[in-house]
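Visitor: give me coordinates for this.
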Amino acid sequence: MYHIDYLPLLKLHLRVCKFIKCLPFEYDEKSGLVIRTQNSRQVITFKIQSIFSLLYSFATILHVCIGRLTLTERFLGSLFLILDILLTTTRWNYSLDKSPGQIVNSFLQFEKQILEDLPTAPSSLGTKLMKIFIPVATLSLTGIAIFEFLLLLFAPCTPPFLLSMFPTCRQYYANGYLVQCGIRLFESWMQWHMLLSGGTWVIYILFVGIVCLLTYFRVLHSQIAQIKKDQDMDTCIRLYRSIQILEKSFNDFLMVMIVPAMMICSPGIQLIVQYVCINHHKDIAMPGFLVFPTLGLDAGINNVLVFTLASHINIGSEKALQGMKEKVMGLEKRKLMKRQIRACSVLKVKFGSNFIDRGTPLVIQNFCVNQTVALTLIKSRHVAR
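Guide: Model (predicted):
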């Protein structure tokens, strides 16, 4: 449940975001809701950071695509380029849209008003794993920023960071100019607020939303199993419709930018991390190298666990509808109930005009493994020559 398992984490995360002013939202203790902040300084700072993120990502794209980099350096830079694009996309809210806070509030209100009198469903293995992964993912937002700082400390000329854009980067590093320190601090600050802001709604709407929807379906399945009369069926149909309304608002926010960005960028991050860890682990100094397996672990878990659970929303809704269709036989108002069940649509996590089904994680892993092997073979042939 959101308010028990994840709301304390979200409140702590929002406090950190408020400290560095990277989100225009905060948690209101009086109302128990996520609201848009009334602090004008926080709003202005957030907008400035958003513009900086856009400019920073654009500069990174130019550097990786047309900069004076070797093929190996382009691969190294591509990882951070994809990450920057993902974070800039998921954090972008220059118009201060209230939708993210409203969706979180919808989950909280749903649990208080609709599930309050219903028994708690047991957790599945997937949701138990997500209870571990979500706090780890939240901590990794700061952890990745720290590892990137260490990477810049030991290898400041690593592409696509700002110092690598200077032809005299190694001279700056050798002479220890103050300019290098200033750029390094600026870049670490950029990465930190981009990670915290960009990761907020990915974790606390996409990830947590998937877990909560699956939990609600388990509650619904337990209620369907106890159907004996028309009133029980009516209760189950109303609960399904309530979940359906929640799913609509969930998808309306995510399907346009966040889920498509995750579907494109997360496999890309996993692919590049696999290639770098296999072929270039000796080229990157420790502990800065740790940023690569950290990113790869997050991306891999997302591609396997999160997308698998997302596909279970579709499966769970199909099972719920099928279960109600089977239970409707023998009820007095079965004709009316059948029409009501037919009016309920199957739920799914959408991206664009498509949705995540049970085959999506396998397709992603097949792509990542095949491309990693292909790139490794190309590199080995190049070295052999």
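Visitor: okay, CA-based contacts and neighbour counts for the rest of this
Guide: OK.
Visitor: surely residue 239 meets residue 219?
Guide: No: taking contact to mean Cα atoms under 8 Å, the distance of 9.5 Å between residue 239 and residue 219 leaves them out of contact.
Visitor: the helices in the stretch 151-300 of the chain, which residues?
Guide: Ranges of helices within the stretch 151-300 of the chain are 169-175, 178-201, 208-224, 230-254, 258-279, 291-301, based on DSSP state H, counting those that start in this stretch.
Visitor: let me know which of these is the nearest to residue 21.
Guide: Put simply, out of the helices of the stretch 151-300 of the chain the one that sits nearest residue 21 is helix 178-201, at 8.3 Å, with distance taken as Cα to Cα.
Visitor: show me what counts as buried in that closest one.
Guide: Within helix 178-201, the residues that qualify as buried by neighbour count (16 or more other Cα atoms under 10 Å) are 180-181, 183-184, 187-201.
Visitor: who does the helix or strand containing residue 56 touch, helix- and strand-wise?
Guide: Using DSSP states H and E, residue 56 sits within helix 40-66. In terms of contacts (3 or more Cα pairs under 8 Å, 6 or more residues apart in numbering; DSSP states H and E), helix 40-66 is packed against helix 71-91, helix 178-201.
Visitor: run this one through as well so I can compare:
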Amino acid sequence: MLSEIILPHLTRHFSIARLNHCLFYEWNPKKNRVTESGKFDKKWSRVMLLVSWGYVLLQIIGLSISSATPAEKIFPATLTYLNIACSFLGFVWSADSANVQLMNIIYWSEKRSREECRGHGKILAVIINLTYSLANFSAYVAFPPAIVVMLVILPCQAPLLGSLLLPRDQCSRPLFQSLGIMLIFRVIVIVVEFIQIYRHVVIAAHYIMYILVSGILYFWEEAIKLLRFPYSMEGYRALQVLETILNASIRFRIFPTVLFLAPTMEILTICACIKYYDATDKIQLVLIAVLAVNATVLNVLYCTGAGIVCRKSGEYLRDMKARVKGKLDKKLLKSYAPLKVRFGSNFMDELTPLIIQQFCTAQTANLLLLSYK
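Guide: Below is the predicted model:
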């Protein structure tokens, strides 16, 4: 089910990434597999990685020296944080074989017809499809074009390059009012911003949606398939192998990074929407609200999947203890542990999603209370 739902989104994602040459991975349509990208893409990705950190540094400096009011800094600060988050997610120098292996397990698995989904499975399939559609719409359709439109109308919008490079007399002029060399220069600035923004959203979507979230959802799906059967030692062992592959891919870099960045994004964007809704431009407010919705849905989705797998596998092992009769099987069962999606030395249990959302809600309220004092 999951492969059938996500595969169209994945191939579309890789098609966009190929235009930007910003990933160390690509989709091979002949083999229907994810492979490492070509030499040019790898070299270009490394160059753009260095450029992106220079770009982020410029944004931080520009924001720190700005004399704008706090309300005027909300959108620039959100953009800067988004760029920092994407730069951290894309802070790699080469392809990771564990990521390639995980993606091929997910997207090369045997497809099941959607007609087989019933009840909760069908509802879950709709939720997953809507989530990926929302993420793709936000990343590829809404956000970058909105930034371009903003630069056409407001060329000196902080913290973008125009605020640092353009003369002051150009800041109040829309693009069509500029002439000659200045028109060409402004077009170049817009193109550079567009490429940089698209690179960031492609990288963020790749590591978050198509490795982390897809990996956890696939693990969840495979666990639910097995746990319907009352007794399957071999099947549980296969799940442990999948658990090892998943944790090798996300445990030490992707998952800890997202666990820090996504709740922080949720807290800051919700707080900004509540506190500055009447002082922020409507287009900017909509973009911030879209980021808040994406961060909230993301936090709920992957945390819930990982927590359910841990709880269900623990219940399954307890049920198996009452069914196992042979001495060898009992010893083998003792060696089995509940399935865990790990981040660093910790793991997700069934209460982690509630704890994270409670933390986000409490910190948002605290931030609002402190800001009004």
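Visitor: fetch the TM-score of the aligned pair.
Guide: The TM-score (TM-score structural alignment, normalised by the length of the second structure) is 0.86; 359 aligned residues with a Cα RMSD of 2.6 Å.
Visitor: what's the closest of the helices of the stretch 151-300 of the first structure to residue 97 of the first structure?
Guide: Proximity to residue 97 of the first structure, assessed across these by Cα to Cα, is greatest for helix 230-254 (10.3 Å).
Visitor: any idea how far the closest one is from the chain center?
Guide: If you compare the mean C-alpha spot of helix 230-254 of the first structure with that of the full chain, they lie 24 Å apart, counting by Cα atoms, centre = their mean, to the nearest Å.
Visitor: would you mark the buried spots in it?
Guide: In terms of neighbour count (16+ other Cα under 10 Å), helix 230-254 of the first structure has its buried residues at 230, 233, 236-237, 239-241, 243-244, 246-247, 250-251, 253-254.
Visitor: the inter-axis angle of that helix versus helix 71-91?
Guide: Relative orientation of helix 230-254 of the first structure versus helix 71-91 (axes from the mean of the first three to the mean of the last three Cα atoms, to 10 degrees): 130 degrees.
Visitor: what sits up against helix 230-254 of the first structure?
Guide: Counting by Cα atoms under 8 Å, 6 or more residues apart in numbering, helix 230-254 of the first structure makes contact with 99-100, 103, 106-107, 114, 205-206, 209, 213, 216, 220, 223-224, 226-227, 324, 328, 331-333, 337, 340-341, 344-345, 347-351, all of which sit outside it.
Visitor: re earlier: can you put the helices and strands packed on helix 40-66 of the first structure in JSON lines and add distance to residue 2 of the first structure?
Guide: Shown next, in JSON lines, are those (distance: least, Cα to Cα, whole Å):
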{"stretch": "helix 71-91", "distance to residue 2 of the first structure": "21"}
{"stretch": "helix 178-201", "distance to residue 2 of the first structure": "14"}
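Visitor: out of these, which is closest to residue 305 of the first structure?
Guide: Among those, the nearest to residue 305 of the first structure by Cα to Cα is helix 178-201 (17.1 Å).
Visitor: just the angle between that closest one and helix 40-66, please?
Guide: Taking the same axes, to 10 degrees, one finds that helix 178-201 of the first structure is oriented at 110 degrees with respect to helix 40-66.
Visitor: which residues are in contact with helix 178-201 of the first structure?
Guide: For helix 178-201 of the first structure, the external contacting residues (Cα under 8 Å, 6+ apart) are 13, 17, 20, 22-23, 49, 52-53, 84, 86-92, 100, 138, 141-142, 145-146, 148-149, 152-153, 156, 161-163, 172-173.
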